[in-house]
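*Asks:* just coords:
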């Protein structure tokens, strides 16, 4: 029996890229459903998505009145998926950075029950980045080194936005408490998944620099991630120390 799968795609001014992304997804995975979460794109992305949804039952559109960030768009999509009994809920970029061809790798691991969160990783053996400027390469690589040093999550690509969650993970986590955006949202969700005791697997993907539209990366997103990771890291290390001291005292 096939799992009921939803791919959540947040959009803001992705009118040019979204048709290509949807075409590729349905070519590779014709049985999936897609939810487009549009933050009031002024370029007509939401209206175009509505037109597609009218003729294709696999497509749904969730309109939000303002641009309030990637994290809140995904949370809205996750909540929508849980209300409709989807078993595997995926994150996927609209801009062509994630290859539809690679989605099967994530789904096969999730379907087999080998992990509760499957991450499409750029930084495990076999992972590749195509056409990134050096500044982006070092920013992403450095961010993940920093996250592991600060938090010890044991995940090579905690900032990755290509993911497949099982329903059980999203039901367990307190989604209403997630307020992070951008890079930070992905780290936040990874952190919560680890702390809740769920299993994480990483599979290698090919990550391609977008050809259409504009990147949403900004200085405020980077700053948010740096500051919050430091706080989460301290909190996690304190908990680890308390557990160690508790075990030590129990043995003496």
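*Replies:* Cool, the structure landed. For clarity, every value in this text was computed on a predicted model and none was experimentally measured.
*Asks:* Please count neighbours and contacts with C-alpha atoms only from this point.
*Replies:* Fine.
*Asks:* Can you report how many residues lie near residue 86?
*Replies:* If you count neighbours by other Cα atoms under 10 Å, residue 86 ends up with 18.
*Asks:* and here's the other structure:
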């Protein structure tokens, strides 16, 4: 709890048995997190069994693998149902240092931001020395630059696995209509920006270890193309040239925020 706000951490997990406990321990070490929710997307390892040993954690397991986006949909529904005021999403692969939660949520409670992203990119040397593959660094920089221009933002990293949401964001956006794949995150951000929510970021230390999750080059390429298409749809939508289903059901918040 911070400033009377219930803080719930969600972990969309897949084959995270080796790192889940370490991530959980760092999350709970700060003393401000009220609830942890782990959703296992039908892992091939014993992620669900490890999750069941985490004190006080709510654990759900998909009977079949549904995808990263579908995992998050379950996470956010459970978080809202539990009464969360602030929802923190952190990958349970121990790549992102969750000890920054205690600082990042302050931007939400002080009503400075509605969404806070953890930025892995401060300097090129630091990022590469931390283990990010060169091709991922280059593609991240190119995509993030394009997305900043298209969305009219100034974020350091659009593709972070550490994100914090004000409850109102998740209640306003129709996330059920989003992709069940990795592009879910970019669609959610595009919707939030379209609705007028304020997005900010903070630096977050990262680790690229053998147990850290990663997608291969082919899936990274597909993801990059999908990101470009989401930005293009956003530009066409705000310009009034086209209407896209992904931006439906947002008028109520638009009117309220004017």
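*Replies:* Cool, got the structure. Since the model is a prediction, treat every value here as computed from it, not as a measurement.
*Asks:* What ranges does the stretch 1-150 of the first structure have for its strands?
*Replies:* Assigned by DSSP state E, counting those that start in this stretch, the stretch 1-150 of the first structure shows strands spanning 5-11, 33-38, 59-63, 88-91, 117-121, 128-130.
*Asks:* Please identify the most buried of the ones you listed.
*Replies:* Most buried of these, by mean neighbour count (mean count of other Cα atoms under 10 Å): strand 117-121, with a mean of 27.
*Asks:* which bit of the second structure covers that strand?
*Replies:* Under TM-score structural alignment, strand 117-121 of the first structure corresponds to residues 115-119 of the second structure.
*Asks:* Not counting the matching stretch itself, show me its contacts.
*Replies:* 104-105, 107-108, 155-158, 160-166, 169, 197-204 (Cα atoms under 8 Å, 6 or more residues apart in numbering).
*Asks:* That one vs the first structure, average distance?
*Replies:* When the first structure is superposed, stretch 115-119 of the second structure averages 0.9 Å from its matched positions, counting by mean Cα distance after the TM-score superposition for the first structure.
*Asks:* about what we covered before: let me have the strands of the stretch 1-150 of the first structure in a markdown table, extended by distance to residue 242 of the first structure.
*Replies:* Formatted as a markdown table, these follow (distance: least, Cα to Cα, whole Å):
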| stretch | distance to residue 242 of the first structure |
| --- | --- |
| strand 5-11 | 38 |
| strand 33-38 | 41 |
| strand 59-63 | 43 |
| strand 88-91 | 34 |
| strand 117-121 | 27 |
| strand 128-130 | 39 |
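*Asks:* Generate the PyMOL command that creates a selection of the buried members of the contacts of stretch 115-119 of the second structure.
*Replies:* In PyMOL, a selection of the buried entries from those looks like this (16 or more other Cα atoms under 10 Å):
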select buried, resi 104+105+107+108+155+156+157+158+160+161+162+163+164+165+166+169+197+198+199+200+201+202+204
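*Asks:* Narrow the contacts of stretch 115-119 of the second structure to those in strands?
*Replies:* 162-166, 199-203 (DSSP state E).
*Asks:* now, the most widely separated pair of those?
*Replies:* Within these, two members stand farthest from each other by Cα to Cα: 166 and 203, at 19.0 Å.
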